[in-house]
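A.B. asks: Sharing a model prediction with you, sequence too.
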Amino acid sequence: MENSTRNKIINGLSYLSILFLPVIFPLIVWIVAGKQADIRHHAVRAFWTQLIPVILGIGQLVIGAMYGFITNDLQSTSWLFIGMLAIVVLISVILFLYNIVKAIQVFIA
C-alpha cells in the first residue's frame, strides 16, 4: 500500500473514530505517529474536537452544582442547567458533524 494512501486512511479514521473510539483512537495515533507531521496534525485536531464536548460537560456539571449550592434555588439552578445543556449539545453536534466532514474531505483529497 502506498504511503500517502495509508496516511489518508489513518487520518480519516482519526476523525471517524468519533463513531467507534472517540478520544482514544486519535490519542493512540498521535502517540504512535511520531515525527510524521501530516498524521500527527490530523490526530491532534481529531483528539481535541472529540475531547471538547467531554470538557464542556464536566464544566457544566461543576458550574451547575456550585451554582445550586450557592443559591439554594432549585428553579434558577434548573434553568441555568437546561440553558448550559442546550449550549453543550449544540457544540457537540457541530463538532460531531465537523469530524464527519473532515473525514470525508481527507478521504476525497
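C.D. replies: That came through fine. The shown structure was predicted, so the numbers you read here are calculated from the model rather than taken from an experiment.
A.B. asks: When you work out contacts or count neighbours from here on, use the C-alpha atoms and nothing else.
C.D. replies: Noted.
A.B. asks: Count the neighbours of residue 38 for me.
C.D. replies: Neighbourhood size, residue 38 [other C-alpha atoms under 10 Å]: 13.
A.B. asks: Pull the contacting residues for it.
C.D. replies: residue 7 (C-alpha atoms under 8 Å, 6 or more residues apart in numbering).
A.B. asks: Look up which helix or strand it falls in, please.
C.D. replies: Element membership of residue 38, judged by DSSP states H and E, is helix 37-71.
A.B. asks: Residue 56 is in contact with residue 88, isn't it?
C.D. replies: Yes - using C-alpha atoms under 8 Å, residue 56 is in contact with residue 88, at 6.4 Å.
A.B. asks: From what I see, residue 23 and residue 53 are in contact.
C.D. replies: No - using C-alpha under 8 Å, residue 23 is not in contact with residue 53, being 10.6 Å away.
A.B. asks: got another, please set it beside the one above:
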Amino acid sequence: MNETNIKGVNALSYLSVIIAPVIIPLIVWIVAKEANVISNAKKALLIQIIPFLFVVLSFITIGIIGLSTNSGPITGFTTIILFAIAGLVSFVLYIYSIVLGIKQLLAS
C-alpha cells in the first residue's frame, strides 16, 4: 500500500466517528497489515469507545446510588452531573477524532 492510501485509511479510521463509529476502525484494525495503520485504527477505536464505556459506568453508578440511598434528589443530581460529564467527554473526543483525521490527511 502506498503512502497516500495509508494516510487515507488512517484518516478514515478517525473520521469514521461521523459516519460509522467503532465499526470502521474495527474493520481497518482486523484487515490492515501495516503497523502504522493498525496503530491508528486501535487509537481511533479507543477514542470512539471511551464515551460508551463512560455512559455504561455512569448507569451503573446511578443504579448503585439510587439503590443505596433510596433518595430521588440525590440520584437525580448524580444523573445530571454524570450525563453532563459524559456529554462533555463525548464532545471533546468527537472533536479530537476529527482533528486527528484531518492531521492524517494533511501529513506530508
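C.D. replies: Happy to help now that I have it. What you are looking at is a predicted structure, and each value in this text was computed from that prediction instead of being measured.
A.B. asks: which residues of the second structure does the helix holding residue 38 of the first structure align to?
C.D. replies: With TM-score structural alignment applied, helix 37-71 of the first structure matches the range 35-69 in the second structure.
A.B. asks: More neighbours: which of residue 23 and residue 53 of the first structure?
C.D. replies: residue 23 (22 against 19).
A.B. asks: Please identify the buried residues of stretch 2-13 of the first structure?
C.D. replies: Neighbour counts over stretch 2-13 of the first structure (16 or more other C-alpha atoms under 10 Å) mark 7, 8, 10, 11, 12, 13 as buried.
A.B. asks: The closest residue to the last one other than its chain neighbours: helix or strand, and which one exactly?
C.D. replies: Going back to what we said before, that points to residue 13 of the first structure. In this structure, residue 13 of the first structure finds its nearest non-sequential neighbour in residue 103, 7.1 Å apart by C-alpha to C-alpha, 6 or more residues apart in numbering. Secondary structure assignment for residue 103 of the first structure, by DSSP H and E: helix 74-108.
A.B. asks: quick one: residue 96 of the first structure and residue 16 touch, right?
C.D. replies: No - using C-alpha under 8 Å, residue 96 of the first structure is not in contact with residue 16, being 9.3 Å away.
A.B. asks: ok, the two, which is more surrounded?
C.D. replies: Remark: of residue 96 of the first structure and residue 16, residue 16 carries more neighbours, 22 against 18, as counted by other C-alpha under 10 Å.
A.B. asks: Could you report the distance from the corresponding residue of the second structure for that one to residue 64 of the second structure?
C.D. replies: Alignment note (TM-score structural alignment): residue 16 of the first structure maps to residue 15 of the second structure. Distance of residue 15 of the second structure to residue 64 of the second structure, computed by C-alpha to C-alpha, to the nearest Å: 36 Å.
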